[in-house]
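**Q** show me the folded form of this:
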Amino acid sequence: MKNRDRIIRYYQGTDNGELAARLIDLADSTAKGRPYAVSEFVSPGAVQIGETIQAHVPSLVLKTFGGYEGAERVKLAFVSADYDGPVDFGIIACRLSWDDRYRLLGHRDVLGSLMSLGVGRERFGDIIMQDAGAVLLADTKLVPYLQQNFTKIAMVSIAIEEMPLWDIAPRQEKVKEIKTTVASLRLDA
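**A** Have a look, this model is predicted:
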């Protein structure tokens, strides 16, 4: 890619230079003959980096997938424009369940337990909290490790079972309507 250094310099200002370099390498591997290349899980801001790279390489198409509709953390795939087959993002859903009468566990508890196992944030996606458990979207290669080592969250024993991705409900956007009276409709007031 001829604009590689320019793109990396631009995103180094936002501390995303290293991520931009990794995504450019993925795009280059697809441009050199692979049908597609998939990144690790990335934050929502990284999608913009992928779109910038795709704009400089017209022979590629950028696809994103996080396991369900409306996912916050997603994987990016640079796909060759002439490839029309399926893209394997390597995402699996795991249902985490525990006995909630002992303790109410939250998103922070689940995330903290995963991080304490030494699992990098790029290896798993969204954590969707439910009544007596949670759904964890993870890289398929991570699941055997989780099943063997992820046994407790904050001293509460948990059970892990795989589940199909289509069982995850789409994300509901929470909207809060605020009614107020303003002195003027001008923005500087």
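**Q** only C-alpha atoms from now on, for both contacts and neighbour counts.
**A** Fine.
**Q** in contact with Ile160, which residues?
**A** 94-97, 147 (CA atoms under 8 Å, 6 or more residues apart in numbering).
**Q** biggest separation within those, which pair?
**A** Among those, the pair separated by the greatest distance (CA to CA) is Ser97 and Gln147, at 12.6 Å.
**Q** those helices in the protein, which residues are they?
**A** Listed in chain order, the helices found in the chain under DSSP state H are 4-12, 17-31, 46-56, 107-116, 143-149.
**Q** deepest-packed of these, please.
**A** helix 17-31 (a mean of 20; mean count of other CA atoms under 10 Å).
**Q** helices or strands up against it?
**A** helix 4-12, strand 36-42, helix 46-56, strand 60-65, strand 74-80 (3 or more CA pairs under 8 Å, 6 or more residues apart in numbering; DSSP states H and E).
**Q** before we compare anything, build this one as well:
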Amino acid sequence: MKEGLYDHFHADEKIYVDRVLDWLVQSSDQHKIILTEFLDPRQVQILLSLSNRYPDVQVKADGGFPAAERKRVLLAPEYIDVESESSELTVLEVKLDNGMLFEADHGDFLGSVLGLGIKRDRIGDIHVHDRFAHIVVTQEIAVYLDTHLRQVHRHAVFTSILPVDQLVPAVQEMQTVHITVASMRLDGVASDVYRLSRTKIMPPIRAGRCKVNWKPVEDPSHQLYAGDVVSMKGFGRFKVLEVDGVTKKGRIRVQVGTYL
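**A** Model prediction:
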């Protein structure tokens, strides 16, 4: 079953691939229902692709709403109605004690939750609004967070637990940037977006700090296409929105969205 399988994945993903295959075998051969923690889009993609090798296993991915980025995946034998099985998600609502506007962003909320000793895979998407935030979490940690999360950034907060059907998704804002590049190489586009020279952008790429569509990419010459999402640890994330053609000087016009 594994012959040639690893050729399709990055070296850093092999341990995760083995975990997924183990889950699929348990569900197929031992008739177990397995619910994963939150997976990023690349992990979900890997799981779904590998599940095609096990037609007797059903798979459901759920992050609380259809456009969720991070999702829990439920695997079950073919005779189980996976749609009726719970993904065990809940929403932690966070508000300021004084009811004022938040001056905190996604990273502030994530940092405060992780600071309580919670692992990242227990936390789904974080939806930040002007006067409250909704954090999708596993049911097993909801009460702990409701009891202990009392500060976000510099703000004193209070929390409550809501059913997942009361989740209010936030629209992720982007700032649109228009650039022209000599080619669609990763290092060329990223250097323009992050406003760094190629000399400075190449080391973090080669050091494994860059992901394209949540997959580690260490080749600076990797070609980007419209729809690709690029993230670099310490620099942020952007999406290639559109490739708009070529200028008179032969450079490529690119429309990029940087996540705020």
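**Q** got a TM-score for the two of them?
**A** Overlay of the two chains. TM-score (TM-score structural alignment, normalised by the length of structure 1): 0.82; 185 aligned residues with a CA RMSD of 3.0 Å.
**Q** returning to that earlier point: could you point out which of the helices and strands packed on helix 17-31 of structure 1 sits nearest Phe124 of structure 1?
**A** That would be strand 36-42 among these, by CA to CA, at 6.3 Å.
**Q** what stretch of structure 2 does that closest one fall on?
**A** Using TM-score structural alignment, strand 36-42 of structure 1 lines up with residues 33-39 of structure 2.
**Q** list the contacts of that stretch.
**A** 23, 27, 63, 70-77, 87, 121-124, 138.
**Q** any chance of the helices and strands packed on helix 17-31 of structure 1 in a markdown table, plus distance to Leu104 of structure 1?
**A** Formatted as a markdown table, those follow (distance: least, CA to CA, whole Å):
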| stretch | distance to Leu104 of structure 1 |
| --- | --- |
| helix 4-12 | 40 |
| strand 36-42 | 27 |
| helix 46-56 | 32 |
| strand 60-65 | 30 |
| strand 74-80 | 27 |
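**Q** what does Asp88 of structure 1 align to in structure 2?
**A** Looks like Asp88 of structure 1 aligns to Ser86 there (TM-score structural alignment).
**Q** what is the burial count for the spatially closest residue to Thr159 of structure 2 that is not a sequence neighbour?
**A** Nearest non-adjacent residue to Thr159 of structure 2, counting by CA to CA, 6 or more residues apart in numbering: Val94, 4.6 Å away. When neighbours are defined as other CA atoms under 10 Å, Val94 of structure 2 has 23 of them.
**Q** need the residues that contact stretch 80-89 of structure 1.
**A** Here stretch 80-89 of structure 1 has contacts from 30-31, 34-36, 38, 59-61, 65, 75, 77, using CA under 8 Å, 6+ apart.
**Q** residues touching Gly67 of structure 1, list them.
**A** Contacts of Gly67 of structure 1 by CA under 8 Å, 6+ apart are 74, 91-93, 137, 165.
**Q** in strands only, show me these.
**A** Among the contacts of Gly67 of structure 1, the subset assigned to strands under DSSP state E consists of 74, 91-93, 137.
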